[in-house]
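> okay, here's the prediction I keep looking at, along with the sequence it came from:
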Amino acid sequence: MSYYSNILVAVDIFAQSNVVIEKALNIAKSPKNLSIIYVTVPMVNYQPFGMAYEGDFFNDLCLQSKEKLKEIAQTYAIPTAQIYSPVGNPADEIHTIAQDINADLIVMGTHGRSGLKLLLGSTANGVLHGVKCDVLAVKV
């Protein structure tokens, strides 16, 4: 059986990320073949004279995200150098990191709820469009 050698696992730190990570571990030779990413969506406050990012609350959220990713990495023996917590549009950031690390597979959860996005959530759907590697969508 052929294994993927560089897997990017997109997790939702507020949901059941263990299901997604365990699926990726079943595919990988080793936890060292995994990188994990959680994208924090910027909180923008639109004001009459421009935009402003929410200050302390947003900074705390970013720090908490990084700490949670470190805990997840430690739990599954994923090297801490292989965790990513960018801020931006989730699909765009996942594409960027996947390309930067030459991922050959992206594993991510899907939260399909209703309507057109019944099978895939909006982030999973966005990742599929324009990605240059395989994608495994795990039903969470």
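Looks like it arrived, so ask away.

> going forward, measure contacts between C-alpha atoms and count neighbours the same way
Noted.

> any idea how far residue 5 is from the spatially closest residue to residue 86 that is not a sequence neighbour?
Using CA to CA, 6 or more residues apart in numbering and skipping residues adjacent in sequence, the residue nearest residue 86 is residue 39, 5.3 Å away. Separation of residue 39 from residue 5 (CA to CA, to the nearest Å): 23 Å.

> check residue 52 too.
Where residue 5 is concerned, residue 52 sits at a distance of 41 Å (CA to CA).

> which helix or strand contains residue 66?
Per DSSP states H and E: residue 66 is located in helix 56-75.

> ignore the last one, residue 18
Going by DSSP H and E, residue 18 is in helix 17-27.

> and the helix holding residue 66, what does it pack against?
Secondary-structure packing of helix 56-75 (3 or more CA pairs under 8 Å, 6 or more residues apart in numbering; DSSP states H and E): strand 34-37, strand 83-84.

> can you redo those strands as CSV with distance to residue 13 and mean neighbour count?
Below are the helices and strands packed on helix 56-75 laid out as CSV (distance: least, CA to CA, whole Å; neighbours: other CA atoms under 10 Å):
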stretch, distance to residue 13, mean neighbour count
strand 34-37, 10, 26
strand 83-84, 12, 20
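
> use this one as the comparison:
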Amino acid sequence: MSAYKKMLVAIDLTEEAPQVLDKAKTLRDTHGAELLLVHVVEPVGYAYGGDIPMDLTELQDQLDKAAKEQLGKYGEQYGVAKEHQIVTVGRPESEIHRIAQEQGVDLIIVGSHGRKGFQLLLGSTANGVLHGTECDVLAVRIH
């Protein structure tokens, strides 16, 4: 197996994120790789199905700002430069695939709750990332 050069860590900014970040930091240090931190904010309109005739721009901007601040804290804690911290808006699987391809990533690291049965059939971000990417994917078990 060749060493990884550029790793993308997709986190959801919950209290579980450090479990994924700790694993990513270990791999970065082992391989001497570059680390990108990515968080995808889903569009506010998705939550409402686009049925509410309101301008949700201000709410979306607040969510984006909060995500950038939290990602910045993780970046500082784990030694990831600002230019390698990416907050974007969209569907998580699609955005992670897009960024990985644009940035020439050779490993994507995501958290996984290890769902089974119906929950697995309904899909998860980790499962969505796994199917459709051209590089390796590491799903870190969340405890």
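Arrived safely, thanks for sending. Since the structure is predicted, the reported quantities are computational estimates derived from the model, not experimental observations.

> overlay the chains and give the TM-score.
Laid over one another, the chains give 0.86 as their TM-score (TM-score structural alignment, normalised by the length of structure 1), with 138 aligned residues with a CA RMSD of 2.4 Å.

> the residue nearest to residue 86 of structure 1 and residue 92 touch, don't they?
No - Residue 39 of structure 1 is beyond contact range of residue 92, at 9.6 Å (criterion: CA atoms under 8 Å).

> any idea how far the nearest residue to residue 3 of structure 1 once chain neighbours are set aside is from residue 99 of structure 1?
Using CA to CA, 6+ apart and skipping the chain neighbours, the partner closest in space to residue 3 of structure 1 is residue 28 (6.1 Å). Residue 28 of structure 1 sits 19 Å away from residue 99 of structure 1, going by CA to CA.

> between these two, who's got more neighbours?
residue 28 (18 against 14; other CA atoms under 10 Å).

> ok so, going back, in structure 2, what range does the helix holding residue 18 of structure 1 match?
Taken onto structure 2 by TM-score structural alignment, helix 17-27 of structure 1 occupies residues 17-27 there.

> same thing with stretch 61-75 of structure 1?
Aligning stretch 61-75 of structure 1 against structure 2 (TM-score structural alignment) gives residues 63-77.

> in that stretch, which residues are buried?
With burial defined by 16 or more other CA atoms under 10 Å, the residues of stretch 63-77 of structure 2 counted as buried are 63, 64, 67, 68, 71, 72, 74, 75.

> how about stretch 124-133 of structure 2?
Neighbour count says stretch 124-133 of structure 2 has 124, 125, 126, 127, 129, 130, 133 buried, by 16+ other CA under 10 Å.

> what's the counterpart of the fourth one in structure 1?
For residue 127 of structure 2, the aligned residue in structure 1 is residue 125 (criterion: TM-score structural alignment).

> what's near enough to touch that match?
Residue 125 of structure 1 is in contact with residue 117, counting by CA atoms under 8 Å, 6 or more residues apart in numbering.

> check which helix or strand the alignment partner in structure 1 of residue 100 of structure 2 maps to.
Residue 100 of structure 2 maps onto residue 98 of structure 1 when the alignment is built from TM-score structural alignment. Element membership for residue 98 of structure 1, per DSSP H and E: helix 90-100.

> tell me which of residue 39 and residue 5 of structure 1 has more neighbours.
For residue 39 of structure 1 and residue 5, the more surrounded residue by other CA under 10 Å is residue 39, and the numbers stand at 23 against 16.
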